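>>> got a predicted structure here, sequence first:
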Amino acid sequence: MSDVLSFASLFASSFLSATLLPGSSEVVLAALLLAEKSQPWLLILIATIGNSLGGLTNVILGRLLPQRESSRWQRKALAWLQRFGPAALLLSWLPAIGDLLCLLAGWLRLSWGPVIFFLCLGKALRYLVVAVATLQGITWWHN
């Protein structure tokens, strides 16, 4: 697989994983790390950018939603997000919950700057952990 195709696959998988569509960006990242397709920092960066843009897509969708009464679990999530503010988006990488947090951040019309910062930081930390775990696993296996 060419580098361009590898990067495009990682970006697409990362973007889709951040939306309500299913994805497996961690697996793609680990596979590319194991195949030594590129420098780990570049793969982490590509995955982070793709996943962050997918998360921001959810924020934008949340801004398009009308503000009306919601269900009990949505109210709980909303209260939690209002309590912690944009910093709650550090957890935007979590399956299902992260999608909801991004939608609610948009629905609440939280400030763009902090939303982008915490969302991107959370996504980057997740991919950094996956990369370190993958690369440490290789080192452990070879010893």
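Perfect, I can see it now.
>>> contacts and neighbour counts: CA atoms only from here.
Fine.
>>> now do the helices in this structure.
3-17, 25-34, 40-64, 72-84, 97-107, 112-142 (DSSP state H).
>>> tell me the most buried of those helices?
Sort the helices of the chain by mean neighbour count, taking mean count of other C-alpha atoms under 10 Å, and helix 97-107 sits at the top with a mean of 24.
>>> contacting residues around it?
18-20, 55-56, 58-67, 77-78, 81, 86, 88-89, 91-92, 115 (C-alpha atoms under 8 Å, 6 or more residues apart in numbering).
>>> relative to helix 112-142, how tilted is it?
Here helix 97-107 runs at an angle of 170 degrees relative to helix 112-142 (axes from the mean of the first three to the mean of the last three C-alpha atoms, to 10 degrees).
>>> adding another structure so you can compare the two:
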Amino acid sequence: MQVWLDSLLALLSLPQYGLTTLFVVAFVSATLLPMGSEPALFGLLKLNPEMFWPAVLVATAGNTLGGALSWWMGYGAHKMADKYAHSSHHLRALAWLERMGPKACLLSWLPLVGDPLCAVAGWLRLSFWPCVLYMAIGKFGRYVVMTVALLYIWPDS
């Protein structure tokens, strides 16, 4: 089993497969599925440090498109959430999001709340392209900071 896993990881870390794998993992992790793309990005860059910028850009693109999918899922789920419309936490969160508008999607990089935030932005029917732009900025910043920290500040962690 270990030999098979090592072979699979070696195959997926090859530049011709690594970026595709990274894109898929980043895309899926930006949906409401509990998954993180940072280990895939870190692993790819640990094996191929010369691919820093292409890998960060591919991860950003995949994660942003996944966030856009979450926006569309939220947009389509607008009527299903009506049963929660009277919760005080729900009303406060909605008021904050409506006040912030698409800029709230800058926080889409946050663990646990970032991905649902994209869905709620769609549910509120916040403007799609500004939301996607702010998602991309937030996610790009997260990938740059985390990757630099893992590769250069704490390389032996």
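All right, it came through fine. Computed from a predicted model, the values in this text were never measured in an experiment.
>>> and Leu103 of structure 1, what pairs with it in structure 2?
Using TM-score structural alignment, the equivalent of Leu103 of structure 1 in structure 2 is Ala119.
>>> that match and Ala68 of structure 2, how far apart?
Going from Ala119 of structure 2 to Ala68 of structure 2 by C-alpha to C-alpha, to the nearest Å gives 8 Å.
>>> same check on Gly62 of structure 2?
Separation of Gly62 of structure 2 from Ala68 of structure 2 (C-alpha to C-alpha): 10 Å.
>>> try Arg92 of structure 2
Note on Arg92 of structure 2: its distance to Ala68 of structure 2, by C-alpha to C-alpha, is 24 Å.
>>> just Tyr143 of structure 2 next, same as before
17 Å.
>>> ok, Val24 of structure 2 next?
The gap separating Val24 of structure 2 from Ala68 of structure 2 is 14 Å, by C-alpha to C-alpha.
>>> same check, this time on Ile137 of structure 2
As judged by C-alpha to C-alpha, Ile137 of structure 2 and Ala68 of structure 2 stand 13 Å apart.
>>> one more: Ser29 of structure 2?
Distance, Ser29 of structure 2 to Ala68 of structure 2, by C-alpha to C-alpha: 12 Å.
>>> now Gly141 of structure 2
Distance, Gly141 of structure 2 to Ala68 of structure 2, using C-alpha to C-alpha: 17 Å.
>>> Arg72 of structure 1 corresponds to which position in structure 2?
That one, Arg72 of structure 1, aligns with Ser88 by TM-score structural alignment.
>>> do Arg126 of structure 1 as well
For Arg126 of structure 1, the aligned residue in structure 2 is Arg142 (criterion: TM-score structural alignment).
>>> so its match sits against Trp109, correct?
Yes: Arg142 of structure 2 is in contact with Trp109 according to C-alpha atoms under 8 Å; the separation is 6.3 Å.
>>> sounds good, over and out.
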